[in-house]
Structure formats: structure tokens, C-alpha cells
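S.K.: Using only what follows, build the 3D model:
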Amino acid sequence: MKKLGLATALLLAMTGAQAYQFEVQGQSEYIDTTVNDKDFTGGIQATVYLKDVDASKGPLAEAAFLNQASNVSLAYNYGEVGSNGVDIIAHNFGAKAEAYLPTKFVPVYASAAYSHTILDSKNQNRTDDNGDRYALEVGALATKNFLVAVGYTSVADQTALDAFNVMSNGVAKAVAEAATIGEDQDALTARTKYVGNIDGTNMAVGFETGIVYGDDTAYQLKTDLYLNPQLSVGASYAESSFDATPDSAWGANVNYFITPAIAVGASYVNANSKAANDTQTVGVNAKFRF
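M.R.: Now for the predicted structure:
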């Protein structure tokens, strides 16, 4: 009977579940730079929502945002990178909490995040390193499904990446963002996010903008077209004024929910630079909800 119960629960999760409280996401990226085409990263993120998330309305990919679902997440990224005789193993850990609080006027948003990066050199060309970063953010949903937020980020070491930025936007953009802020620096951030249905269809659109102001300035734009609740295609663009990172990067992605509980996706980023290495990344990802 126990085996039957477990099998039934798994079958429901894989076929028709329209509400979930846990999400596990995994991803991997292949990195091709001007001087090295053998780098790669891998990552995993686990999120628990304080209440069940209703996935029956709108794009499945944005169910948590549409439900204003408060949550706690843990993330881990692993990477093997190097060039010109330098070989580094990178470990990146992160913890994050997001809260949506109703008020008499508009829903209020707040988040807090911490990431820690460890660089383990495999030769004598560079010493081992590690660093921390902290981030706080507050905002509000000015109108339905439209979030405006501002924040403060403290990067104690330039090697400290945002573990959740790696998972959501890829390693190329996450590295450029950390370098733009600068070593042992504070930064101000601002972002917006909107998801809305297209009247008369089962399609929807999503837009995101973001800016980081530290030693230098970076901004990014993202848009997604949800052809139906299961399938989406998207494009992104990012730019940084820091000379030692790619000047600009554009990307494309596609994501598909095989069932309401299982999704797969792929991404591509092309980052061009005048002073640093050009970089291309190809990524794959998967999500499981239950």
C-alpha cells in the first residue's frame, strides 16, 4: 500500500498537478570564450513556497509571481573555468527569501539574499579566493502584476557572484554584473517586472528591466512571449560600462512545460567585448514542481 501511495503521488505530480509548494530547478551551461572552449557550469536551486501556488491561470512559468507567492530558496553553482594556463574550480552558494505583503493600498514586496563564492585554483598562476555578497530589495506592485523595486547590494569581493542571478540569467551576465559593481563596493539597484495576458487569446507577454549602479553601470532588458501557458520564447539584452567585461550581451531562450509539474528549456547568450574575451554560452535547464 505504501508503494502504491508513493506511485500515485508521483504520477499526479508528473501529469496534472495545478498547485505546488516546492520547486527544484537544475541547469548547465557550456562556455566558449576567445581563448578557451572547454568551460562549463552546473547549478541547482530549491524553492519552498509558504502557501500552495495556483498554476491554473496564466503562464505556468510565472505562476509564483502571479500568485505573489512568498518563498525561501537555496542555490548552488559549480563551474570549471580557465584560460592561459589558469584552471579554477568555482563553488557558489546562495540563500534568499522573498515576501509579498498585502496593505490597504498596494501589495508590498521585500527580499533578502546572501551569496558566497569559493575559487579553488588548480595551479600556481593564481591564488585561491573567496567572497561574500549581500542584497536587500523593497518594492511594490504598482498595478496588477507590475512590480517596481529598488535595492542595495554589498559585494565584499569581486569574485562573489549572485547565485540566483546565475540560475536565472546565466553565468556570463552574472559575472559581468559582479565586475561592474567592483571589488569591495556597494551598489544601488532598480528593476521592474510585468506579466500580462493578451486579450482574446491564451497568450501572454512578460517584460523585465534592471539597472545596477556601482563602480560602473549596467542594465538589462528581457521580454518573453508566452504562446500558451506551457510554451514561451524570449530575448534579452544587457550592457555594461566596465571595460574589462563584455560591453554588451544578447540572448535568446525557449521554455516548455511538458506537464504542469515538469519543464525543460534552453538558452543562448552572445557577449561581445572590445577589451575582454568574447563569450558565448549555451545552456539547458529543467524544473520539477510538487
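S.K.: use CA for all of it now, contacts and neighbours both
M.R.: Fine.
S.K.: ranges for the helices of the stretch 151-290 of the chain?
M.R.: With helices called from DSSP state H, counting those that start in this stretch, the stretch 151-290 of the chain shows them at 163-169, 171-181.
S.K.: Could you export these as TSV, including distance to residue 37 and mean neighbour count?
M.R.: Shown next, in TSV, are those (distance: least, CA to CA, whole Å; neighbours: other CA atoms under 10 Å):
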stretch	distance to residue 37	mean neighbour count
helix 163-169	19	20
helix 171-181	14	24
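S.K.: and the biggest helix by length in the chain, how far from the chain's centre?
M.R.: Ranked by residue count under DSSP state H, the longest helix found in the chain is helix 2-15. Helix 2-15 has its C-alpha centroid displaced from the chain centroid by 30 Å (CA atoms, centre = their mean, to the nearest Å).
S.K.: Now show me the structure for the sequence below, then we'll compare the two:
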Amino acid sequence: MKKTAIALAAIAAVGMGTASAQDYQMEAGVGYTHISPDVGSSDNAFDVDFTYYLDRVATANKPLAEAAFLSQASGITVGYANVDKADVDTIGISGEFYFDQLYIAAGYAAADFSGIDVDTLSARVGWMLQDGLRVAAGIDRVDVDVPGSSASNDIVLEGKYVADLGGGTAFNAEATITFLDQADDTVFAIGGDYYLNPALSFGAGLSFADDKKSDGTNWNLRARYFVTPVISVQAEYFTANDGDDDAFRLSAALRF
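M.R.: The predicted structure follows:
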């Protein structure tokens, strides 16, 4: 179960010059994750995803990885992930929509954990306080198909800010607070990415629970580079449960 959790976290859920801007409307991605838990054998995960935007996404004068967010692009994403030895399959669909400053998002994911079905429904409502700054609140409803279990309704608060630092550099900051229903706990997550230029970024993330007895500290490091304006590669390292479990992920994406 530990290696399954870190795999899903890794999936959920990419000589350095700059890439020229090129607008796009679709993006397809593929990823591979190697999981090394403290207990049990290592495992491998594979994931694919596809996003269609309702309008073409403008990339000029923006970090390429943040173009959709900064353009307030509405779109729909579908994805599939498989964890080999743990025998976990997940399929999901989600959508993000902007109506001027109003932001609305929803998603559904169905996972099969070796015969145990887990369904997750999510919804968010947010507001663009200014260009590059969004706050949102919502709920994640998790239903585990086990006799005697009841659905968990977790409240989520989140924010995202992308700042233009000038000279082609930028910084992305994200934060999430999740109030867990059944665990009666609170999980905090923060992350950031520094863009050396529109094509190259380095980032890190950290998450931890208010009650340290119920969850350890999880963190990750990542780097993403656009080899061309439409092709990107990403490497990520994850560690969970206070460093007992870790994973390494490689992914690539194509825009068109």
C-alpha cells in the first residue's frame, strides 16, 4: 500500500537555451515511475494523459509550462495509470473552466486496488484575484467499496501564483490545505518552481500532516525542460513516509 500511495502521488495525478513561443490546443503526455518502498519489493508504474483546450493557448512572453494557467485556458483532461505488481489501475477525467475571473473545476477518478474499487469526485470554485493569482476552494469525495466503510468528504483550500521576475525568468508558488474528514486531520502542501527562462524550470514540493502520528513528511524535487516549443521532458524524485519510501519518475509531453 505504501508503494501504491507514492506511485499515485508521483503520477498525480513533468546546455540549456530558451524555446521559442508556439501556440497549441492539445497536449499528450506519457510517464514512467520506479517505486522503491522501505517494506516490500520495488514496483513500476506507467501513465498517459491527454488534454484538449477549448481555445488555442498563447505562449508568447510566458513560461511554457505555465502558459495554460496564465492564459486562463479552459480544457478537459483524460488520463490512465497502472501500477504493475501492486495491481492498481486508475482512469480519470477532469475539466477546468474560466469565465472571466471565475474559475470552476471538476474531476472524477476510478481506481481498482487489486479488486477494491475507490471512486474520487472533486470540485473546485475559485477566483482570479489578478493576472497570475488564483485562489480556490472545494471538496474531494472519496468512496472506498469496502463493507462497512463510508465516503470521506475532504475540504480543500488552494492557491497558485506565477510571478514575472523579468528577463524571461519567473516563479510559480502553490499551496494547498486539505481538511481530512474521516482521519480528523489536516494536510499542508507547498511547492514552487523557478524558471531560469521560458523553457527550463527547477522545482520542489513538501507536504505534511498536522498530526505527525498519522502521516510522515513527503517531499519531491523536479526539473522540466522544453527541448522544442512543443516537446518537453521532465524528471522528478519523490520521497514519502519520512524518507522510508521513494520513487523516480521520467515523463515527456507533446503539444500540437
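S.K.: so whichever helix or strand comes after the longest helix of structure 1 corresponds to what in structure 2?
M.R.: For helix 2-15 of structure 1, the succeeding helix or strand toward the C-terminus, using DSSP states H and E, is strand 19-33. Aligned using TM-score structural alignment, strand 19-33 of structure 1 spans residues 23-37 in structure 2.
S.K.: what sits up against that stretch?
M.R.: When contacts are defined by CA atoms under 8 Å, 6 or more residues apart in numbering, stretch 23-37 of structure 2 is touched by residues 2-3, 6-7, 10-11, 42-60, 230, 244-256.
S.K.: Show residues contacting the longest helix of structure 1.
M.R.: 259, 260, 261, 262, 289, 290.
S.K.: From these, pick the one nearest residue 236 of structure 1.
M.R.: Proximity of these to residue 236 of structure 1 (CA to CA) peaks at residue 262, which lies at 23.9 Å.
S.K.: sorry, back to before: so which of the contacts of helix 2-15 of structure 1 are in strands?
M.R.: If you go by DSSP state E, these have 259, 262, 289 in strands.
S.K.: Of these, just say which sits nearest to residue 156 of structure 1.
M.R.: For those, the nearest to residue 156 of structure 1 is residue 289 (34.3 Å; CA to CA).
S.K.: Name all residues that make contact with the closest one.
M.R.: Applying CA under 8 Å, 6+ apart, the residues near residue 289 of structure 1 are 13, 20, 21, 22, 23, 24, 260, 261, 262.
S.K.: Then residue 236 of structure 2?
M.R.: Residue 236 of structure 2 makes contact with 10, 14, 220, 221, 222, 223, 248, 249, 250, according to CA under 8 Å, 6+ apart.
S.K.: Now the corresponding residue of structure 1 for it: closest residue in space, sequence neighbours ignored.
M.R.: In structure 1, residue 236 of structure 2 lines up with residue 267, judged by TM-score structural alignment. Excluding the flanking residues, the one nearest residue 267 of structure 1 by CA to CA, 6 or more residues apart in numbering is residue 253, at 4.2 Å.
S.K.: give me every residue that touches the aligned residue in structure 2 for the one you found.
M.R.: Under the alignment by TM-score structural alignment, residue 253 of structure 1 pairs with residue 222 in structure 2. Contact analysis of residue 222 of structure 2 by CA under 8 Å, 6+ apart lists 14, 202, 203, 204, 234, 235, 236, 237.
S.K.: how does it look with 6 Å?
M.R.: Counting by CA atoms under 6 Å, 6 or more residues apart in numbering, residue 222 of structure 2 makes contact with 202, 203, 235, 236.
S.K.: how far away is the last one from residue 205 of structure 2?
M.R.: What that stands for is residue 236 of structure 2. Plainly put, residue 236 of structure 2 is 11 Å away from residue 205 of structure 2 if you go by CA to CA, to the nearest Å.
S.K.: all strands of the stretch 101-250 of structure 1, in order?
M.R.: Assigned by DSSP state E, counting those that start in this stretch, the strands in the stretch 101-250 of structure 1 fall at 108-121, 129-143, 146-155, 185-197, 204-213, 217-226, 231-240, 248-259.
S.K.: of all the ones you listed, which lies closest to residue 164 of structure 1?
M.R.: That would be strand 108-121 among those, by CA to CA, at 8.5 Å.
S.K.: Show residues contacting the closest one.
M.R.: Strand 108-121 of structure 1 is contacted by residues 88-101, 128-140, 160, 162 when judged by CA under 6 Å, 6+ apart.
S.K.: Is the closest residue to residue 86 of structure 2 other than its chain neighbours within a helix or a strand, and which one?
M.R.: Using CA to CA, 6+ apart and skipping the chain neighbours, the partner closest in space to residue 86 of structure 2 is residue 4 (6.5 Å). Per DSSP H and E, residue 4 of structure 2 falls inside helix 2-11.
S.K.: And for residue 116 of structure 2, the neighbour number?
M.R.: 11 (other CA atoms under 10 Å).
S.K.: Neighbour-wise, give me the winner out of the contacts of helix 2-15 of structure 1.
M.R.: Counting neighbours by other CA under 10 Å, residue 260 leads those with 24 neighbours.
S.K.: My guess is residue 231 of structure 1 contacts residue 256. True?
M.R.: Yes: applying CA atoms under 6 Å as the test, residue 231 of structure 1 and residue 256 come out as touching, 4.5 Å apart.
S.K.: Overlap of the contact sets of those two?
M.R.: With CA under 6 Å, 6+ apart, residue 231 of structure 1 and residue 256 have no common neighbours.
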